[in-house]
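Undergrad: no sequence on this one, just coordinates:
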């Protein structure tokens, strides 16, 4: 596959980078990313994945835009209040770049239908707001053999990691959090608060991390760093990384699963 002249011009600043180049840009144009959650994390993720030329995007969210979202969910405006986030986000993509394919799924990913929603992705990026969905997404990615970029934020803390639990030597997201959070109830931004710029920092880092996975084998930037969790402290500010080990007893990706 080759890029048309207008696409070469649009992505020239990528292509001139020796760590990405033309081959890397072509790989991005052939990728299909499914974004679970079109909220605070999903907004900057979507903006930078679309700007990177990801060829196909599927946007999954069951919520509608609320006025309180506008403090951090930067793709929405007051005129979008009350509209489904997934459909509104898809319209943003269509206005931004007619060369991208985008689909909206107005639904919440649950364990019994996760495989149907996520099937066919090159990568799934999860920026949702509850552990039940996160674990359903993780388990489904393992079953489908799809790499997962997971991003979360609370107050001034962020977590981003790439997982490939379908690989024999790599952990899944469930290896990190265990089974204790298989529930809908969890801390929320409404209860605990969150700085809008902090969400933007986590979202853009997640977009960078997703691009690492998509460029694996195509460009020098393609080091997916599977199983390494990056922790961002927005108050300090600081960042540190820790290695997640594969749990042989994990019911998502372990030998007994």
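TA: Thanks, I have it. Because the structure is predicted, anything quoted here is derived from the model rather than measured.

Undergrad: going forward, measure contacts and count neighbours with C-alpha atoms only.
TA: OK.

Undergrad: residues touching residue 71, list them.
TA: Residue 71 makes contacts with residue 196, as judged by C-alpha atoms under 8 Å, 6 or more residues apart in numbering.

Undergrad: ok, now how distant is it from residue 78?
TA: Relative to residue 78, residue 71 is positioned 11 Å away (C-alpha to C-alpha, to the nearest Å).

Undergrad: gap between stretch 186-193 and the chain center?
TA: 20 Å (C-alpha atoms, centre = their mean, to the nearest Å).

Undergrad: ugh, typo on my part, it should be stretch 211-224
TA: 15 Å.

Undergrad: Okay, buried residues for it please.
TA: Using 16 or more other C-alpha atoms under 10 Å as the test for burial, stretch 211-224 gives 211, 212, 213, 214, 215, 218, 219, 221, 222, 224.

Undergrad: Skipping adjacent residues, who's closest to the second one in space?
TA: It refers to residue 212. Sequence neighbours aside, residue 222 is the residue nearest to residue 212 in space, at 4.5 Å (criterion: C-alpha to C-alpha, 6 or more residues apart in numbering).

Undergrad: same thing with the fifth one?
TA: Here the nearest residue to residue 215 in space, its sequence neighbours aside, is residue 222; by C-alpha to C-alpha, 6+ apart that works out to 4.3 Å.

Undergrad: here's the one I want to compare it with:
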């Protein structure tokens, strides 16, 4: 695969980075990233991954754009209210970069359909808003050996982590949160509120980690959770250990 003159121009700022270069850019152009959710986190994820030249974006969301989304979901405008999010997101991604093939999937992920909806991907970025979805996505990522970038926001806090739970000494997302599975266990932005710019930080950071996983630069983030506090502001990083009894990646895993 060779970069065209137009691509050399478009991605010049990536190519001059020693850590990415032409080889890394070609990896991005050949990659498939599955994005779970087109909300406050998914919006900047899609924007930055499309702009970066990710070859295929498979975006999964069953929701429609509503007026109260617009404070933080930067893919959409007032004219998009009422439209399926994946349709509006496809238009936005096409405006950014025709190199990024967009596959919109209007569906809600659950344990029974995660494998079929996500399919084969090089990286999964999860910006969903409930534990039931997050755990279904995590379990598939672990079983299929796909790196999972998980990003979450609440009020003034951002959490971002990369999980490779199939590896012997690394945790999966389920190791982090346990076997919580009730969507009602997860507080929503509607209940707690969220500063729109925090969603931008979370999504941009998640996009960075997806690009890192594909192009392979910098220190390995696996097994670490980065937490940003927008009130202070301050950041800390904690290490998550593998749970030997985890039902997805540990000794307690169900037979496959």
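TA: Okay, I see it. Treat the numbers as computed from the prediction; the structure is a model and nothing was measured.

Undergrad: Assuming the best superposition, what's their TM-score?
TA: Overlay of the two chains. TM-score (TM-score structural alignment, normalised by the length of structure 2): 0.96; 252 aligned residues with a C-alpha RMSD of 0.9 Å.

Undergrad: Let me see the ranges of the strands in structure 1.
TA: Along structure 1, counting by DSSP state E, strands occupy 32-36, 56-60, 101-105, 123-126, 148-154, 157-163, 228-233, 238-243.

Undergrad: could the ones you listed be laid out in TSV, adding mean neighbour count and distance to residue 116 of structure 1?
TA: Rendered in TSV, the data for the strands of structure 1 read as follows (neighbours: other C-alpha atoms under 10 Å; distance: least, C-alpha to C-alpha, whole Å):
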stretch	mean neighbour count	distance to residue 116 of structure 1
strand 32-36	26	12
strand 56-60	23	12
strand 101-105	19	12
strand 123-126	25	13
strand 148-154	25	16
strand 157-163	24	20
strand 228-233	19	27
strand 238-243	12	31
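
Undergrad: neighbours around residue 40 of structure 2, how many?
TA: Look at residue 40 of structure 2: counted by other C-alpha atoms under 10 Å, it has 30 neighbours.

Undergrad: Which stretches in the stretch 51-200 of structure 1 count as helices?
TA: 85-96, 114-118, 131-144, 173-177, 189-192, 196-214 (DSSP state H, counting those that start in this stretch).

Undergrad: which one of those helices lies closest to residue 240 of structure 1?
TA: Taking C-alpha to C-alpha, helix 196-214 is the member of these nearest to residue 240 of structure 1, at 13.3 Å.

Undergrad: Which stretch of structure 1 is stretch 84-95 of structure 2 matched to in the alignment?
TA: Taken onto structure 1 by TM-score structural alignment, stretch 84-95 of structure 2 occupies residues 84-95 there.

Undergrad: In CSV: the helices of the stretch 51-200 of structure 1, plus distance to residue 236 of structure 1.
TA: Putting the helices of the stretch 51-200 of structure 1 into CSV (distance: least, C-alpha to C-alpha, whole Å) gives the following:
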stretch, distance to residue 236 of structure 1
helix 85-96, 32
helix 114-118, 37
helix 131-144, 26
helix 173-177, 24
helix 189-192, 19
helix 196-214, 12
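
Undergrad: Ok, which of those helices comes nearest residue 103 of structure 1?
TA: Smallest distance to residue 103 of structure 1 across the helices of the stretch 51-200 of structure 1 (C-alpha to C-alpha): 6.5 Å, for helix 85-96.

Undergrad: how about residue 54 of structure 1, what's its match in structure 2?
TA: Using TM-score structural alignment, residue 54 of structure 1 pairs with residue 54 in structure 2.

Undergrad: so that match touches residue 31, yeah?
TA: Yes: in this structure, residue 54 of structure 2 is within contact of residue 31 by C-alpha atoms under 8 Å, at 5.9 Å.

Undergrad: tally of neighbours for residue 113 of structure 2?
TA: Residue 113 of structure 2: 15 neighbours (other C-alpha under 10 Å).

Undergrad: Is the residue nearest to residue 212 of structure 1 in contact with residue 208, as I believe?
TA: No: applying C-alpha under 8 Å, one finds residue 222 of structure 1 not in contact with residue 208, separated by 10.4 Å.

Undergrad: picking up where we left off before, residue 196 of structure 1 is nearest to which of the strands of structure 1?
TA: Of all the strands of structure 1, the one in closest proximity to residue 196 of structure 1, counting by C-alpha to C-alpha, is strand 148-154 (10.4 Å).

Undergrad: Is there a neighbour count for residue 252 of structure 1? I'd like the number.
TA: Residues lying near residue 252 of structure 1 (other C-alpha under 10 Å) number 27.

Undergrad: Tell me the residue in structure 2 aligned with it.
TA: Match for residue 252 of structure 1 (TM-score structural alignment): residue 248.

Undergrad: so what's that match up against?
TA: Counted by C-alpha under 8 Å, 6+ apart, residue 248 of structure 2 has contacts 139, 142, 143, 172, 174, 254.

Undergrad: Any figure for the gap between the third one and residue 14 of structure 2?
TA: What it means is residue 143 of structure 2. Counting by C-alpha to C-alpha - residue 143 of structure 2 and residue 14 of structure 2 are separated by 32 Å.

Undergrad: Next up, the contacts around the match of residue 54 of structure 1.
TA: 28, 29, 30, 31, 32, 33, 99, 100.

Undergrad: just residue 215 of structure 1 next, same as before
TA: 20, 24, 27, 28, 221, 222, 223.

Undergrad: Name the nearest of those residues relative to residue 44 of structure 1.
TA: Among these, residue 28 lies closest to residue 44 of structure 1 (C-alpha to C-alpha), at 17.4 Å.

Undergrad: Now tell me what touches stretch 129-145 of structure 1 from outside.
TA: 37, 108-111, 114-115, 118-119, 124, 126, 128, 147-148, 152, 164-167, 172-174, 181-186, 188, 252-253.

Undergrad: cool, and stretch 88-106 of structure 2?
TA: Applying C-alpha under 8 Å, 6+ apart, the contact partners of stretch 88-106 of structure 2 are 29, 38, 43, 46-47, 50-51, 53-63, 75-76, 80, 84, 86-87, 117.
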